[in-house]
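Pasted the sequence and its predicted model underneath.
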Amino acid sequence: MASSTEEKRVEDELSHPILVAERVRSAVEEAESFKLECSEVWKHVDRLLQMLRTLVRFATSTTSSTASPPLYERPIRRVAAETAKNLDRALALVRKCKRRSILRRVVSIVSAAEFRKVLAYLDASVGDMKWLLSIFDVEGGGGGGGIVLSLPPIASNDPILSWVWSLIASIQMSQLNDRIEAANELASLALDNDRNKKIIVEECGVPPLLKLFKEATSPVAQIAAATALCHLANDLERVRVIVNELGVPVVVQVLSDSPMSVQTLAANLIARMAKHDPVAQEDFARENAIRPLVTLLSFDTFVDVPLGQLGKQSIHSIVQINKELGKRSGGRLSNKQLVNSYSNNLYLYTDGGGSSSRGGNHNHRKERENEDPAVKLQVKVSCAEALWMLARGSVSNSRKITETKGVLCLAKIVENEQGELQFNCLMTIMEITAAAESNADLRRAAFKTNSPAAKAVVEQLLRIIKEVDSPALQIPAMKSIGSLARTFPARETRVIEPLVAQLGSRNTEVADEAAVALTKFASMDNFLHVEHSKTIIEFNGVPALMRLLRSNEATHMHGLTLLCYLALHAGNSESLEQARVLMALEGADKTVLPQQIRELVSRAIVHLNLYHAGMNSQRMSYLP
C-alpha cells in the first residue's frame, strides 16, 4: 500500500482517463476508414466520459467538505487505472483509421475483430464505473449506498475483492446502521480465511474499522468493529498495520470509557495484538493499558488488607480516598470504613496519587454494578488474558502490573475462581514470576518475603500444586514457584515439599516440571543451594528421582540434572548411598548425553567418590 504522500490525488487519477477519452473523440472525428465502428467506439467512450466526470465532481465535493466522511479511494484508483488502460487501447485502434500513406496502411491493417475486442474492454469499464457509482450512491447524493452485492467486471476473477470494497466503502461513508451491517459482514469474511484478512487489510479496511470502534454513542457499532479487528489481528504483519494506523490509543480509550460488553472485546483485541507483535505489546503499556485492565479485573474482587500492612503510598491513597468520600458524606470515615474503601478502590486509584485512573470512569460504574454476571465474568476473563499477553516475556510490563497491585488481585482470583478466568490469572502470574526470575530488581520489589501480595501468590501456587488434580494448572504453578526459587529463605521448606511429592506424579509432564522447578532451588545460581538440596533429600526426593530416571528421555534429563546437584551439594548424605546414586550416575555416564549434562554427571561422580570410596565392589552387585 502506497502512502498518501506517494499517491496522486484521486481527482488527478480520474483526470487521466478523461484526457484520453477526449483524445479518442478527436481521433474518431479524423477517422477515414471503419467510420461506423469508430462511431460505436465513441458511444462507449462518451458514456464512460460522462460517468468519469460525475465521479470527479463527487470526489471533489467529498474531499473539499469537512462535513462529509472521507472518500474511500481504493476502488476508484483501481477502476480509474483499468479504465485508462482500456481507453488507451481504443485510442490506438481509432488512430489506425486515420488517412495515411499506402505503405502505412498496409503495415497497420485494422480488422473488425479488433473493434469487437476493444468494445468488450470498454463495456467492462462501463460496468466497473456503474458499480463504482452505485457503491458511493452518487445519484442518491453520495455518502455510500449501503452494501452492494453485484460483481463488477474488474473483480470477475476475484469476487471477494469487490465485496470487500463495497463493505469498506459502506463502513467509511454510509449511515450508522449500514456501517454496522457492513462491519459485521467484514468480520464474517475475515473469519473465513487468512486470504480474506489479507485483502481487507491491503484494501485499507483498518482505518474505517478503528473509526467505527471509537463510535462511543453506539456500543453495537463498537462491538461490530472490534469483532472484525479481532479476526484480523492474528498475524504480525496485520497487527503492525493496526499499530501504524494509531490503533493502540484508540483501543485503550475504548477500554477505559465504554460499557462492559465493549470493554470485553477491547481487552480481547489487546490480547491478540500483544500476542503477535512485541511493538504492540510495548505500545499498549506506554498508553497505560495495564491500569484499566487491572481495574476491570478487580471489579467486585474485594481484597482484605490489614491497615498495618499498607505501605506509605497506599496509606496516602487511603487519605486521598477518605478526603473524597468525606466530602460526599459530610464527615470523616472510621478506620474500618477506611479499609473497606481501600479494598473497593484499590485498583481505581494510582499509587500515592489518589487520582482516578483511566479505567475508573464513574459514568459506567453503576452500569457495571447492575451488569449481567456472565458479562462481568467475560470481561474479567478477557482482561486476564490481555494482562497475560502483555506480561509475557516483558520485564517492564510485569513491573507495571505489580505496581498497580495487580498481583494481589490475581492471587485472589486464583483462590476463588475456576475455569478460564483462573487459568488466565495463573498464566499471568507465571509470566510475572518468570520476569522476576530474570530481573533482580523486580524480584526484590515485587516478591519480598514479607509482602502480602507475594505471600498470597505463593499460598495459591502451593495450594494448586498440592490440591488441584489438573496438569494444566499444576505445571504453570510449579513454573512460578521455580522462578521464585531465589526469593525463599532456607527455612521456607514448605515450598519444596509439594514439589518433591509431584516427582512421583503419574503424569510425566507434571513430574518433569517438578524436577525443573526443584533444580532451580538446588542449582548453584541459588545462593542457598546447599540448604535447599538437603531439604529436597529430607523430603525423600532421592528415591522419587531414581524412579523418574527410568521414565521417558525428557524427564530423565531433568531428573538426572537435579540428582547431580544433590550429589554435589549433599554428597555425604546416607540417602544418596542407600539409593545407589553413584552407580546410577556411572551408568548414565556411559549413555549419550548432552555435553553440559555429561560434564555435570562427571563432576557429581567425582564428588560422590570422595565420600563413598572403596564401596564400588559392593555397588556393582546391584542394579539401579
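Here it is on my side, so go on. Bear in mind the structure is a predicted one, so any value in this text is a computation, not a measurement.

okay, CA-based contacts and neighbour counts for the rest of this
OK.

Can you point out the buried residues in stretch 211-226?
212-215, 219-226 (16 or more other CA atoms under 10 Å).

Where helices are concerned, which of these count?
212-213, 219-226 (DSSP state H).

Now tabulate the residues you listed in JSON lines and tack on distance to residue 25.
Output for those, formatted as JSON lines (distance: CA to CA, whole Å):
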{"residue": "212", "distance to residue 25": "45"}
{"residue": "213", "distance to residue 25": "48"}
{"residue": "219", "distance to residue 25": "53"}
{"residue": "220", "distance to residue 25": "51"}
{"residue": "221", "distance to residue 25": "48"}
{"residue": "222", "distance to residue 25": "50"}
{"residue": "223", "distance to residue 25": "52"}
{"residue": "224", "distance to residue 25": "48"}
{"residue": "225", "distance to residue 25": "47"}
{"residue": "226", "distance to residue 25": "50"}
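
Pasting the second one now:
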Amino acid sequence: MAEEEKSVQEELSLPILLADRVIKSAQEAESSKIDCSELARHATQLSQHLRSTVRLTQSQSLYDRPIRRITSDVTKTLERALTLVRKCRHKPNLLRHVLAITSTADFRKVCSLLESSIADVTWLLSIFDPDAGPTLSLPPIASNDPIMAWVWSYIATIQMGNLQDRIDAAQALANLAIDNDRNKKMIVEENGIPPLLKLLKESSSAEAQIAAATALYNLADDEERVRAIANDLGVQIIVKVLAESPMRVQIHVANLVARMADLDEYAQEEFGRENITRPLVIHLGMDVVLDEPTDAQPRKTPSLHSLVQINKEMARNNFSLHSNSMDGSSRGGKKEKDRELEPPEVKAKLKVSCAMALWKLAKGSLLNSRKITETKALLCLAKIIEKEKGELQINCLMTLMELAAVAESNTELRRVAFKPTSPAGKAVIDQLLRVIKEEADPLLVIPAIKAIGSLSRTFPAKDTRIVGHIVAELEHGNTDVAMEACIALGKFACPDNFNCVEHSKAIVEFAGVPKLMNLLRYDRGQLHGLQLLCYLALHVGNSKALEQARALSILEGAARHVVALHPDLRELFAKAIHHLTLYQPGGHMHRQA
C-alpha cells in the first residue's frame, strides 16, 4: 500500500539514482574493470530510458500500472548491480583473485538482468506512444505471462491512444474477458475499468461506446467485479449514457444494467437512487399508445393529434432527463429526429433490453419497484404483453412478476400500484389473466400465475373469475405450471388472506378439489398441494368435495412424513385433520382407529 501511495515520479527517482551510482562505482573500480565497464554501459542506457519515462509521466492521463511493476523489478536489478561493482573498488590481491573466479558468473547474470530491464523499459516507452497503437510484443517481465503484457498494452491504449486505437483495444479487452475468469480478474486488478468507463462516457463515437460497454459487460459476471464498476462511479456514468446515447449504444448499456443489477444488490440499489428506471421506461414505451381512461370518462380510441402529442411528450421527457448536458433545443431536436429514423429492429432490440433491465432492477427491490410503478410502466407493460410476442413479452411478464412479488410483502405498494379498480391495476390484471387463459407456453404462463398469486390479497371475494382461471391450470399438461397454480391458490386460501374463506369456497365451486387430488400424485406437487388441502379443510371442511376425495385419509396418511421434514407445518396439519373429523361421517371413529 505504501508503494501505491507514491507518485510515479517518486517511484522512478530511486532506480535513476541507483543507475547513477552504478555508473560512478564502476568508474572507480580497481578490479574487473572490463566487466564493470560493461555494467556501466548497460546502466547508462537504462538511466536514459528511465529519464525518458519520467518525461512521459507529466501527462495526467498516464496509465501507471506497468510503470510501477517494471520500476520495482528494475530497482531490484540495479541494487544487485551496485552491490557487485562496489566489491571491485579495491586493488586485487591473491584472495580477491580467488574470489573473482566466482564473480565472473555474477557479472554475466547481472548484465543479463540489466539487458532485460532495458528491454522492459523500452517496451514500456512503446506502449505510451499514442501513434503506435496496442503493442503485442512481449517484454521480458511478461515472458511467463504474455496476457499481462497484452492487458497493459490494451489498457494504456484505451487511456492514451487515438480514437480508432482505443476502439480496437477495448474490443481486444472484451475478447480477452470472454476467454476465462483469470483474464477478467487480471483486467480489473490492473485498473482496466476506469479507462473503459471514461471511453463509454466521453467518446463521441457510438462504436467506441459499444466497445466499452461490451468489455464492461463481459467483465461484470460476478458480484465482486460488478461492485468494482459501481465503485468507480460506473452507475452514474451508465445512467447518463443510457439517457443520451444513440439507440444502438443504449441496447448494450441496458444489457449491462441488467447484468449488474442481477448480480449485486448494491449496484441494483445505486441504479435506483440514480433514477435509471425513468429512461428505461421511456425507451420501453416508445411507440406504445397508452389509451388510459379516466374514472369519469369511458375508454375511447385516442385521436391522431393525441397520439402525436403523447410521442412528443415521451421524447421530450427522455431528453430532459439530464438537461444540464444539453446545450439547446436544436441539439435535443436532432437527437429526437435521429431516434425516429432508427430502423424497427433496433427499436425492438432496445425494448427487449430495457424490459430485461427493469426485470432485474425490480427483483427484490422495494426502492426500484416503487420508482417503476410511479411512472406509466404498468400500463406500458400491460400494453406490450397484449400486443407483442417473443422475448419482449416474456421480459415484460417477468418484470410484472417481480413487481408483484415485492408488492406481496409491502401493503402500501400493493394498494397503490396494483389496486384492481385503478386503470393501471386493471390493465395489468386483465393481461395476466388473458395470458393464463389463452397461452400454453410455460415461459409465459408461469410468471403470470406467480404474479396473480403474489397479488392475491388485493382481489375482492366477489371476483371469482380470477380463482377460476388459476384452478383450471391445475390440469395443465406441464407439471411446473400446475405446481405454480397450486402455490398461487395456496396464497388465496391462506389464513393470512382476509378473503380466504370466500376464495376457498370458489376453489371448491370450480372443481378444484379433484384437480388437486390428481396433482398430489406427483412428488413435486406434494408439499404445496397438501398445504392447499389443509387450508381448504380449515375453511370449507364441510364440503362434499373434500369428503368424496377422502381428504381426511390423505392428510392423515401424509402428516407424519411431511411434519418430520417440515416441523413448522405440524400445527397446520393438526388443525386441518381435527376440523375434518368434525364434519366427515365416521371421522371420530376413524381418528380413534
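Received it, and whenever you're ready, just let me know what you need. As the structure is a computational prediction, the values presented were derived from the model and not from experiment.

Mind checking how well the two chains overlap by TM-score?
Once superposed, the chains reach a TM-score of 0.93 (TM-score structural alignment, normalised by the length of structure 2), with 581 aligned residues with a CA RMSD of 2.6 Å.

picking that back up, out of the ones in helices among the buried residues of stretch 211-226 of structure 1, the closest to residue 594 of structure 1 would be?
Comparing these against residue 594 of structure 1 with CA to CA places residue 226 closest, at 48.7 Å.

that older thread, of the ones in helices among the buried residues of stretch 211-226 of structure 1, just say which sits nearest to residue 402 of structure 1.
residue 226 (28.3 Å).

hang on, that closest one packs against residue 211?
No: using CA atoms under 8 Å, residue 226 of structure 1 is not in contact with residue 211; the gap is 10.6 Å.

Would you map the helices across the stretch 1-150 of structure 2?
2-5, 8-27, 33-56, 65-86, 94-127, 146-160 (DSSP state H, counting those that start in this stretch).

Just tell me the aligned range of stretch 491-509 of structure 1 in structure 2.
Aligning stretch 491-509 of structure 1 against structure 2 (TM-score structural alignment) gives residues 462-480.

Identify each buried residue in the matching stretch, please.
Those buried within stretch 462-480 of structure 2 under the rule 16+ other CA under 10 Å are 464, 466-476, 479-480.

whereabouts in structure 2 does stretch 408-421 of structure 1 align?
Using TM-score structural alignment, stretch 408-421 of structure 1 pairs with 379-392 in structure 2.

And the match of stretch 491-509 of structure 1, end to end?
Stretch 462-480 of structure 2 stretches 28 Å from its first residue to its last (CA to CA, to the nearest Å).

sorry, back to before: can you list the helices of the stretch 1-150 of structure 2 in CSV and add mean neighbour count and distance to residue 421 of structure 2?
Shown next, in CSV, are the helices of the stretch 1-150 of structure 2 (neighbours: other CA atoms under 10 Å; distance: least, CA to CA, whole Å):
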stretch, mean neighbour count, distance to residue 421 of structure 2
helix 2-5, 9, 61
helix 8-27, 20, 66
helix 33-56, 19, 68
helix 65-86, 20, 61
helix 94-127, 17, 65
helix 146-160, 24, 54
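
okay if I get these as CSV plus distance to residue 521 of structure 2?
Listed next are those as CSV, based on distance: least, CA to CA, whole Å:
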stretch, distance to residue 521 of structure 2
helix 2-5, 65
helix 8-27, 72
helix 33-56, 75
helix 65-86, 63
helix 94-127, 68
helix 146-160, 57
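
Aligned to residue 428 of structure 2, what sits in structure 1?
That one, residue 428 of structure 2, aligns with residue 457 by TM-score structural alignment.

Over to residue 153 of structure 2?
Per TM-score structural alignment, residue 153 of structure 2 is aligned with residue 166.

That match contacts residue 147, doesn't it?
Yes: assessed by CA under 8 Å, residue 166 of structure 1 is found in contact with residue 147 at 5.8 Å.

shared neighbours of the two, which are they?
residue 135 (CA atoms under 8 Å, 6 or more residues apart in numbering).

Residue 31 of structure 2: which of the buried residues of stretch 462-480 of structure 2 is nearest?
For these, the residue nearest residue 31 of structure 2 by CA to CA is residue 480; the value is 86.7 Å.
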